[in-house]
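**Student:** Predicted model, plus sequence, below.
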Amino acid sequence: MQKLLRETLTTLTPSKDEQVAVEALCDSLLTRAREVAPEGVEPLLVGSIAKGTWLSGADIDLFLCFPVGADLTKEGLAMARAILPEGEELYAQHPYLRGSVEGRSVDAVPCFRISDTAQLASAVDRTVFHSAWVRENLADSQRGDVRLAKRFLTVAGAYGAAAAVGGFSGYLVEVLIHRAGDFPTFVQELESWRPPVLMGTVENAPEAEITLPDPVDPRRNVAAGVTCDGLARAVLAAQRFLAEPSLDAFTM
């Protein structure tokens, strides 16, 4: 299995050319964001690119961290528009922009700059803490394991936090790989999961197929979005892979 995983990871890891291009684009976006940022606003890269767990073609997530109390709809969108003039306005608890720069999708997301997750004004504010936790806690080798797990779950139809998928979010995958240690151990554990899967307790949380406290906010179940169908697809994929390891498990 190890040889198969090494060969697969080679195909999943972005090429050096793409890594250099993405790094240059991120630097350019941060420079532009700092130029147009009002006093007290800090632009930050978050998401899989910032965490080093991205797959080829990944979006860039640029968060615009405003002081608490700022008008994110007015001030936040104005700054986002200065960075992405042609961006499309979308909504996730409050508005943000999505645009394309040099052929890559970029989200410019206003949020509040807080020092503790107890101060959350919206779920978006938690994302900065997620990125910091992954950078600080995930070993370099585990970033490859995350890439394997993301592709494995994607092929299984169990990757993505959208309600239509009911699968594993990118951050949940990162937490699970950190917990398991590596991809083979994660798959071996996954194969035996039957709901409810309890990996800790979250006070007053609704019942869920998987319960796992968010490392940065123990009041939140980081796996709450995984549905019964999403979990079943992941478990079946793990059973098939362990019975007969194959590249098919990673082939779109």
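**Tutor:** Thanks, I have the structure now.
**Student:** only C-alpha atoms for contact and neighbour calcs from this point on.
**Tutor:** Noted.
**Student:** Isn't Leu236 up against Leu190?
**Tutor:** No: using Cα atoms under 8 Å, Leu236 is not in contact with Leu190, being 9.1 Å away.
**Student:** the more surrounded of those two?
**Tutor:** Neighbour tally, Leu236 and Leu190, criterion other Cα atoms under 10 Å: the higher count belongs to Leu190, 19 against 15.
**Student:** can you tell me the helix or strand for that one?
**Tutor:** helix 183-191 (DSSP states H and E).
**Student:** Repeat that for Asp61.
**Tutor:** With DSSP H and E as criterion, Asp61 is part of strand 60-66.
**Student:** ok, and here's another one to check against it:
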Amino acid sequence: MIISGRVFTAMAVLAVVAACESAPITGRDRLVPMAEEALQMQAVTAYQEQMAKQPLSKNPEYTAMVRRVGERIAKAAENPPNGLWTAPGFKWEFNVIDKPDVINAYCLPGGKIAVYTGILPISQDEAGLAILMGHEVAHALMRHHAERLSNRTAVRAGTALAGAIVGALIGGRSHRGIGVAAGIGLAVAGNVVALSFSRDQEAEADRVGLILAAHAGYDPGAAVGFWERMKAANAHRDRPPEFFSTHPAADARIANIQRYLPEAQPYYKPSP
């Protein structure tokens, strides 16, 4: 079979992103994440834009608590116990966004953290907040943002390659509809694969986040109560089946966390 330019290009792109590595701590096989430096530069710009547009909390207790817990989590991230991961060398920032109806928090590449006031009642105390922030920092520490970009590039390249091969094998105008249908099917399959990667990353962030919180001096056992409260807060919301969701179902997540706790507990030394 003669390889067309379109097939050759897709094969080349797929080969570039198909290199694999093992994720720290969990050993999960994954595509090598894309370069972190460019992502961190983009994250700084995005974070600054968001902080300029969002209503920052004027509650000094909220701000002090988030920064106090965040700095301990950051210190733990920069001093990995037993060399479990590579110290990230992030330029940390912590802000609280005053949106009581938003139950969310995030950590961008480079350690740019935002916590919405809507999640603070669910966190309840510093231990609960440490579980939340440990989870979000774990995403950045494990380079999940960069990994997702690699995954999407691989899925798109694989879809383009398969579509091009189908077209080359079938050929002819009368079969063009078959090629289009095959392409649509491959695209749907690609989306499901991308979602499964996301669930894997969420579970990984839960596991690594527990170790981070424990290493920072917070009881990782607080995670069970935190996620039970999160489950209750989301009980009234419609959720898709777990297979089509980017996050694990609440009960499955809590069960997994209970399995992870014995691994994290030895790193816990209560802070004075």
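**Tutor:** Looks like it arrived, so ask away. Everything numeric in this text was worked out from a predicted model, so none of it was measured.
**Student:** Work out the TM-score between the chains.
**Tutor:** Overlay of the two chains. TM-score (TM-score structural alignment, normalised by the length of the first structure): 0.30; 132 aligned residues with a Cα RMSD of 6.2 Å.
**Student:** Spit out the residues that contact Leu236 and Leu190 of the first structure alike.
**Tutor:** Counting by Cα atoms under 8 Å, 6 or more residues apart in numbering, Leu236 of the first structure and Leu190 have no shared contacts at all.
**Student:** what's downstream of the strand holding Asp61 of the first structure, the next helix or strand?
**Tutor:** Criterion used, DSSP H and E; the element after strand 60-66 of the first structure is helix 77-83.
**Student:** Okay, angle between the helix or strand harbouring Glu174 of the first structure and helix 183-191 too, please.
**Tutor:** Taking DSSP H and E as the definition, one finds Glu174 of the first structure inside helix 170-180. Between helix 170-180 of the first structure and helix 183-191, the angle comes out at 100 degrees (axes from the mean of the first three to the mean of the last three Cα atoms, to 10 degrees).
**Student:** all helices of the stretch 101-250 of the first structure, in order?
**Tutor:** Using DSSP state H, counting those that start in this stretch, the helices assigned to the stretch 101-250 of the first structure run over residues 127-137, 140-156, 170-180, 183-191, 228-243.
**Student:** Could you pull out the buried residues of the longest one?
**Tutor:** Same thing as helix 140-156 of the first structure. 142-156 (16 or more other Cα atoms under 10 Å).
**Student:** Then stretch 193-210 of the second structure?
**Tutor:** Buried residues in stretch 193-210 of the second structure (16+ other Cα under 10 Å): 194-199, 201-210.
**Student:** what sits against the residue nearest to Met11 of the second structure when sequence neighbours are not counted?
**Tutor:** Spatially, and ignoring its direct neighbours in sequence, Met11 of the second structure is nearest to Leu161 (6.3 Å; Cα to Cα, 6 or more residues apart in numbering). By Cα under 8 Å, 6+ apart, Leu161 of the second structure lies in contact with Arg6, Val7, Ala10, Met11.
**Student:** Let me know the helix or strand that Leu161 of the second structure is in.
**Tutor:** Going by DSSP H and E, Leu161 of the second structure is part of helix 144-170.
**Student:** what's the following helix or strand past that helix packed up against?
**Tutor:** Using DSSP H and E, the helix or strand that follows helix 144-170 of the second structure in sequence is helix 176-215. Here helix 176-215 of the second structure touches helix 60-78, helix 126-141, helix 144-170, helix 250-264, going by 3 or more Cα pairs under 8 Å, 6 or more residues apart in numbering; DSSP states H and E.
**Student:** Buried ones in the helix holding Leu161 of the second structure, by neighbour count?
**Tutor:** Applying 16+ other Cα under 10 Å to helix 144-170 of the second structure flags 144-168 as buried.
**Student:** Stretch 179-195 of the second structure too?
**Tutor:** Gly179, Ala182, Gly183, Leu186, Ala187, Gly190, Val192, Ala194, Leu195.
**Student:** Make CSV from those residues and add distance to Val115 of the second structure to it.
**Tutor:** Putting these into CSV (distance: Cα to Cα, whole Å) gives the following:
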residue, distance to Val115 of the second structure
Gly179, 46
Ala182, 43
Gly183, 40
Leu186, 37
Ala187, 34
Gly190, 32
Val192, 29
Ala194, 26
Leu195, 24
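**Student:** Closest to Asn95 of the second structure out of those residues?
**Tutor:** Leu195 (28.9 Å; Cα to Cα).
**Student:** how much space is there between that closest one and Ala264 of the second structure?
**Tutor:** 27 Å (Cα to Cα, to the nearest Å).
**Student:** Now do stretch 24-43 of the first structure: everything it contacts.
**Tutor:** Leu44, Leu45, Ile60, Leu62, Phe63, Leu64, Cys65, Phe66, Pro67, Met79, Ala82, Ile83.
**Student:** can we see that at 6 Å?
**Tutor:** Phe63, Leu64, Cys65, Phe66 (Cα atoms under 6 Å, 6 or more residues apart in numbering).
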